[in-house]
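Novice: structure, please.
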Amino acid sequence: MKRFQLLAAALAASLLAMPALAHDGVHISNPYARVNGGQGATGAIFLQIENHADVDERLLEVKSDVAEKVELHTHSAGADGVMQMRAIEGGIAIPALQGHDLKRGGDHIMLMGLKSALKDGDVIPLTLIFEHAGEVQVEVPVDNARKPAAKGAMNHDAMAPAASN
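Specialist: As a prediction, the model looks like this:
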């Protein structure tokens, strides 16, 4: 009887550990997009990245067929104190066993030159390319009505990309 109990306990412990193993590497949650206008217009994608690995990770690149150009962007204050968007060079670091939010008013994915008009409920296929995890496919719903999660987030709709140097 004791042998059976030990075996059952070992099996239960291994089954409980399985969900943790399923999330080794990166996990993407809460993706959504906002778009400004129709074909040729811009949009932005926001999401949460969790690094479940014990090594630092880096989001190097993003790809999608819905726009002419897809880039990692951030907001920063110019010399005059006005907030501007600019491309992120070198990717976004995600420390081991931590996360990084791509959010309005901060780091985000910029869609420039939309190839067609997108509306609420449409789904954008997105490929995130990580240094260690490789390619991660994400389906991103368009949700123009979603409000920023944090107080003080900037109004992304009023922002224009800063000129590239």
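
Novice: CA atoms for contacts and neighbours, from now on please.
Specialist: Fine.

Novice: buried ones in stretch 30-40?
Specialist: Counting neighbours by 16 or more other C-alpha atoms under 10 Å, one finds that the buried residues in stretch 30-40 are P31, Y32, A33, R34, V35, N36, G40.

Novice: which of those sits closest to G134?
Specialist: When the buried residues of stretch 30-40 are ranked by distance to G134 (C-alpha to C-alpha), P31 comes first, at 18.6 Å.

Novice: quick one: the helix or strand where that closest one lies to chain centroid distance?
Specialist: Under DSSP states H and E, the secondary-structure element containing P31 is strand 26-36. Averaged C-alpha coordinates place strand 26-36 at 5 Å from its chain's average position (C-alpha atoms, centre = their mean, to the nearest Å).

Novice: by contact count, what packs against that strand?
Specialist: With contacts taken as 3 or more C-alpha pairs under 8 Å, 6 or more residues apart in numbering; DSSP states H and E, strand 26-36 sits against strand 42-51, strand 134-141.

Novice: one more to put side by side:
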Amino acid sequence: MIMKKRLFAAAASLMFSALSLAHDYQHHDLTIAHPWARATPPGVTVGGGFLTIHNGSDQDETLLGGSAPFAREVQIHETRQEGDVMKMEHRPEGLLIPAGESRSLQPGGYHVMFMGMDSPLVDGEKVPVTLTFEHAGNIDVEFAVEKRSGGMDHDMD
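Specialist: From the prediction side, this is the model:
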């Protein structure tokens, strides 16, 4: 019986730890899941942000960009392979999130770009960002800054 209680306590502890790391935001029919940004070295003035957006409405939505107190601009960018070359481009038209679907912004694909940062993104911190949507308007979220490897997202990591 004592062993079962210990196992239950350990499982509950792990579950609550995982829940505390996850941070999702709900705004009307939009769910923004685990926004995170890659930590950047000192002196780097651009950084990448990643998240998943679920559009639970019956109307298409578009993520247009946003704003952040630590960056001059928040833009939507896309990384894609063209032949043997990886290219990154600003997408001023934003990113379409079709009705009833989800879109993941991740390293090596679509991502949020923090342009003209006045300080580095530091592992373990959270940074405030306002995401701007065509229909839903502005949604305030926090991006958890994490040290992750892989992907290609402008931050010279």
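
Novice: rewinding a little: may I see the helices and strands packed on strand 26-36 of structure 1 organised as JSON lines, with distance to G121 of structure 1 added?
Specialist: Converted to JSON lines, these look like this (distance: least, C-alpha to C-alpha, whole Å):
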{"stretch": "strand 42-51", "distance to G121 of structure 1": "14"}
{"stretch": "strand 134-141", "distance to G121 of structure 1": "6"}
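
Novice: export those strands to TSV and tack on distance to K115 of structure 1 and mean neighbour count?
Specialist: Listed next are those as TSV, based on distance: least, C-alpha to C-alpha, whole Å; neighbours: other C-alpha atoms under 10 Å:
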stretch	distance to K115 of structure 1	mean neighbour count
strand 42-51	10	22
strand 134-141	16	16
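
Novice: in the host helix or strand of L15 of structure 1, what's buried?
Specialist: Take DSSP H and E as the rule and L15 of structure 1 turns out to sit in helix 2-22. Residues of helix 2-22 of structure 1 include none that count as buried (16+ other C-alpha under 10 Å).

Novice: how far off centre is that helix?
Specialist: Using C-alpha atoms, centre = their mean, we find the averaged C-alpha position of helix 2-22 of structure 1 to lie 34 Å away from the chain's own average C-alpha position.

Novice: ok, stretch 113-126 of structure 1 next?
Specialist: Here stretch 113-126 of structure 1 shows a centroid-to-chain-centroid distance of 16 Å under the convention C-alpha atoms, centre = their mean.

Novice: what about the residue sitting nearest the centre point of structure 1, distance to L97 of structure 1?
Specialist: The C-alpha lying nearest the average C-alpha coordinate of structure 1 belongs to L47 (C-alpha atoms, centre = their mean; 3.7 Å). Taken as C-alpha to C-alpha, to the nearest Å, the spacing of L47 of structure 1 relative to L97 of structure 1 amounts to 17 Å.

Novice: what of L126 of structure 1?
Specialist: Here the distance between L126 of structure 1 and L97 of structure 1 works out to 23 Å (C-alpha to C-alpha).
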